[in-house]
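Novice: Provide a 3D model corresponding to the input given below.
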Amino acid sequence: MSADWQQFKVLVVDDDAFQRSIVSKLLKQLGITEIADAEDGKAAEAELAKGYDLLLLDLNMPGMDGIEFLNVLSAHSSSPSLIFFSGEDGRILEVAEELARDLSISVIGSIAKPVSKEKIQRLLEQTAPQMTQTTARLTQSELTEDEVRAGISGGAITMFYQPKVDAQTLALRGVESLLRWQTPEGALIGPGAVIPVAERTDLIQALTLGIFTVSMTQLGNWLKQGFELSMSCNFSIADLVQPEIVEMLDGVLAASGVSPDKVTLEVTESQLPEDVSKVLSALTRLRLRGYEISIDDFGTGFSSMEQLRRFPFTELKIDRAFVNGAEQKPSARAILESSVDLARRLNIRSVAEGIETEADLNLCRTLGVDVAQGYYVSRPLSSNALEDWAKSWQL
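Specialist: The predicted structure is shown next:
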């Protein structure tokens, strides 16, 4: 049976004709047949209209180099996923990856020259989930305000659940609840088409309540069936500083038969304000009720240490940028290791998100991460699919 990536249409960009030839031959050995090449960024720009799935890009090229080409790629209507391959040092490759991600380019990873079939294959085996996520982001435009309003009251809110497992024993610990939206035609679309619209209008509180209600109803049903797990839900700061937030959440839990200690409220680090009094008050009230509080995407903001000191967090969720591929990225590994150690010293739970390979998981286990989450464990699943997954995972 052929792998999905063997159907990819691939463009190899390198100023060295011999390198292009070698990489093309290695790709063919891996079963990929649609391969083209270009000698620099300028030549690659002319090729983009042909619709490639994957681009292997060198950095140091005369004419238009790889870094300059990233701006061209980001402006293209349907940019392919990207693998860097270069003789530059590892730190340069890490910076290039970060720049590409900042430009909303889907980066699979980097290969240090000399290139080998094994190095390419290892990264290609990561492409399926990442390219699926990218496609989902790009193919759905925002809904209208009327569509969101009608959907909230009309049952469009559908939740998927991504497993979170004990990093050491691999036992299921909980799930993260993630929004999907069911259109009148029955299609499921991601939150990017819905949440920005709700945030610009008066709909965000109703959407948040709807998401939390569906999630807690499902958790309550699982707990009644003896399916012991906790659930994480994402909240914006704007939600949590509402005066009635504690009563609203408590009311949903009472109706669902769920206790607060089964619920983790995830707050994105970058949303935490400098004026913390309202947020500190809200989070402290929620902790007093028994809710767990997680700082999400840890490491991507500018005041992480101060926030950890001031807020009553019980969980530190390390951003995927410092997890996926960290065994090959010294700076990412250093941040991952420091974050895990910090969580341990603060006596709070560490969660690594973005685990997409066995190497990612093994490194997290070695470093002492508490909880693992990512496509290597499982992609987000419907409630029925999650139950089936849990049964097979425990075998």
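Novice: only C-alpha atoms from now on, for both contacts and neighbour counts.
Specialist: Fine.
Novice: in stretch 55-64, what counts as buried?
Specialist: For stretch 55-64, the neighbour count (16 or more other Cα atoms under 10 Å) marks 55-61, 64 as buried.
Novice: let me redo that: stretch 157-172
Specialist: Quick answer for stretch 157-172 (16+ other Cα under 10 Å): 157-168, 172.
Novice: can you check stretch 218-238 too?
Specialist: 218-220, 222-223, 229-234, 236-237.
Novice: in JSON lines: those residues, plus secondary structure and distance to Pro330.
Specialist: JSON lines is the format used below for those (DSSP: H, G, I helix; E, B strand; the rest coil; distance: Cα to Cα, whole Å):
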{"residue": "Gln218", "secondary structure": "helix", "distance to Pro330": "41"}
{"residue": "Leu219", "secondary structure": "helix", "distance to Pro330": "39"}
{"residue": "Gly220", "secondary structure": "helix", "distance to Pro330": "43"}
{"residue": "Trp222", "secondary structure": "helix", "distance to Pro330": "41"}
{"residue": "Leu223", "secondary structure": "helix", "distance to Pro330": "42"}
{"residue": "Leu229", "secondary structure": "coil", "distance to Pro330": "34"}
{"residue": "Ser230", "secondary structure": "strand", "distance to Pro330": "33"}
{"residue": "Met231", "secondary structure": "strand", "distance to Pro330": "32"}
{"residue": "Ser232", "secondary structure": "strand", "distance to Pro330": "30"}
{"residue": "Cys233", "secondary structure": "strand", "distance to Pro330": "32"}
{"residue": "Asn234", "secondary structure": "strand", "distance to Pro330": "30"}
{"residue": "Ser236", "secondary structure": "coil", "distance to Pro330": "32"}
{"residue": "Ile237", "secondary structure": "helix", "distance to Pro330": "33"}
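Novice: for comparison, sequence B:
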Amino acid sequence: MKKEIKNVHVLVVEDHELLSKILIQALTRAGIDKIALATNGLEALNIIQSGTPVNLIICDLDMPTMDGIEFINHVGTHGSDVSIIISSSLDPALIRTVEDMAASHGLDVLGTLPKPISSEKLEGFINRYLQQDILTENSQPQHTGLAINQAILEKAIDDGQFILYFQPKVKLDTGELHSVEALARWKHPNASIVAPGQFIAQMEQWGLIEKLTLSLLNQALDQIENWKKQGRSISVAINISPAMLNNTQLPDILLKEISSRHLDPKLLILEITENGAITNTTSTLTTLARLKMHGFSLAIDDFGVGYSSMQQLNRIPFTELKIDRSFVHNASNDTTLKAIIEANLSLAQNLGLKTVAEGIEQSKDWQLLRDLHCEMAQGFFIGKPMPASELDDWEKSWLEFTTSNRFPKR
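Specialist: I've put the predicted structure just below:
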């Protein structure tokens, strides 16, 4: 029996009667029974404005009266806190434009559900939505009462309330665990686990991001040391704020911590979002050059989503290129995305960079990246972010899956 999923209110916006029935049946099978239906954007707006709870929208684009593009724009303009799945058979290039438009409004775009509709893929989107929701389950979003100010955040750092979850990064050719990405979580005393979207911007605004990052870096190094004691060599990647790159003493700080634990610097991968180092100031370049010289790994994160990709690769000594999930997700069904990935992989190969595909959420995209000879992958298809204590059980289950007939090695 399918477990009932509570507190998920879905609005289906679809003018085709048969397709709307298929969507409702698929949602019901997935355990969701709080479903509203609209046949065009105007009806959907009226439902939202009437006060009906909605936190997930499945929306067609080509509809009468008010099309889905105009509807999504209205939803985004009014700052609705919802996730969206686009259901459409229109040109993939047009759909990507709509996804970017929705994302620019701050909406959580889960992806596109092509027609004819696949119940399996819809359930995959729902699972992804639920995984995101788990991170803040029982917590209060900032705009609904979670008290945050500079003193509270600083005390939370001092009290060790910020912890790391780890998302596996595996080798695409064998499926074996290669490394993990360390992701910040706030173990709030009154709100369970709080996701980083609710505190990182405030940390940067109030000048606390360096203090937080140094605390998390020490946790990451402690975990690397723990694995070393178990006879395992697992690299940990962690995001570095651009503000920290201006600190030319960062390499010395990290070298001291690395040396005290007798660790190899290459086991710490410093991920730099493409837009993060875009200024390329003298201090930033000094810091990055010294980090590379002393053996730390440098990864360019979210590659291709900014405006200076080539300049960054030319100026900064990266060792790893991470292909952004916006290119990876659904690439198996999109020739344009596949071409972009192939170009990125070719570029990385020519520059001698390791390659990681982010956001793999379905087996077809995994297979595509394997066929294109990408080296590593991460995403919900492989494993969600989790405490270090859960990695062993995840790894056992994952390796059993990869050795089955459904998932042969390359």
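Novice: any chance you could compute the TM-score here?
Specialist: Once superposed, the chains reach a TM-score of 0.91 (TM-score structural alignment, normalised by the length of structure 1), with 392 aligned residues with a Cα RMSD of 2.5 Å.
Novice: before we move on, back to that, which among the buried residues of stretch 218-238 of structure 1 gets closest to Gln130 of structure 1?
Specialist: Asn234 (21.3 Å; Cα to Cα).
Novice: does the aligned partner of Ala282 of structure 1 in structure 2 sit in a helix or strand, and which one?
Specialist: Alignment note: Ala282 of structure 1 maps to Thr287 in structure 2; criterion TM-score structural alignment. Thr287 of structure 2 is part of helix 282-293 when elements are defined by DSSP states H and E.
Novice: for burial, what's the neighbour tally of the counterpart of Met305 of structure 1 in structure 2?
Specialist: In structure 2, the residue matched to Met305 of structure 1 (TM-score structural alignment) is Met310. By other Cα atoms under 10 Å, the residues close to Met310 of structure 2 number 11.
Novice: before we move on, what about Ile105 of structure 1?
Specialist: Neighbours around Ile105 of structure 1, by other Cα under 10 Å: 22.
Novice: shouldn't it be within a strand?
Specialist: No: remark: Ile105 of structure 1 does not belong to a strand; assigned using DSSP: H, G, I helix; E, B strand; the rest coil, it is coil.
Novice: mind checking how far the most centrally placed residue in structure 2 is from Arg325 of structure 2?
Specialist: In structure 2, the centroid-proximal residue (Cα atoms, centre = their mean) is Gly359; its distance is 6.1 Å. To Arg325 of structure 2, Gly359 of structure 2 is 4 Å away according to Cα to Cα, to the nearest Å.
Novice: aligned partner of Leu11 of structure 2 in structure 1?
Specialist: So Leu11 of structure 2 corresponds to Leu11, using TM-score structural alignment.
Novice: OK, contacts around its match?
Specialist: 35-38, 44, 52, 54-56 (Cα atoms under 8 Å, 6 or more residues apart in numbering).
Novice: same question for Trp398 of structure 2.
Specialist: Contacts of Trp398 of structure 2 by Cα under 8 Å, 6+ apart are Ile382.
Novice: change it to 6 Å
Specialist: Counting by Cα atoms under 6 Å, 6 or more residues apart in numbering, Trp398 of structure 2 touches no other residue.
Novice: let me know the closest of the contacts of Leu11 of structure 1 to Gln205 of structure 1.
Specialist: Leu54 (39.7 Å).
Novice: quick one on the thing from earlier: just checking, which of the buried residues of stretch 157-172 of structure 1 belong to strands?
Specialist: If you go by DSSP state E, those have 157-166, 172 in strands.
Novice: okay, among these, which ones form the most distant pair?
Specialist: Based on Cα to Cα, the longest span within these runs between Ile157 and Asp166 and measures 28.9 Å.
Novice: surely Ile85 of structure 2 is in a strand?
Specialist: Yes: assessed by three-state DSSP, Ile85 of structure 2 belongs to a strand.
Novice: near it, how many other residues are there?
Specialist: Residues near Ile85 of structure 2, counting by other Cα under 10 Å: 21.
Novice: and the strands in structure 2, which stretches?
Specialist: 9-13, 34-38, 56-59, 83-87, 108-113, 162-171, 177-188, 192-194, 235-239, 268-273, 297-303, 320-323, 354-357, 376-377.
Novice: show me what His373 of structure 2 lines up with in structure 1.
Specialist: His373 of structure 2 maps onto Gly368 in structure 1, by TM-score structural alignment.
Novice: what about the nearest residue to that match once chain neighbours are set aside, distance to Leu73 of structure 1?
Specialist: Spatially, and ignoring its direct neighbours in sequence, Gly368 of structure 1 is nearest to Val340 (6.9 Å; Cα to Cα, 6 or more residues apart in numbering). From Val340 of structure 1 across to Leu73 of structure 1, the span is 35 Å (Cα to Cα).
Novice: between the two, tell me which one has more neighbours.
Specialist: Counting neighbours by other Cα under 10 Å for Val340 of structure 1 and for Leu73 shows that Val340 has the greater number, 24 against 21.
Novice: map that one across to structure 2 for me.
Specialist: Per TM-score structural alignment, Val340 of structure 1 is aligned with Leu345.
Novice: and Ala220 of structure 2, how many neighbours?
Specialist: Burial of Ala220 of structure 2 is recorded as 24 neighbouring residues (other Cα under 10 Å).
Novice: grab the nearest non-local neighbour of it.
Specialist: Going by Cα to Cα, 6+ apart, Ala220 of structure 2 has Val236 as its nearest residue, at 6.7 Å.
Novice: the one you found contacts Leu268, doesn't it?
Specialist: Yes: here Val236 of structure 2 reaches Leu268: they are 5.3 Å apart, a contact under Cα atoms under 6 Å.
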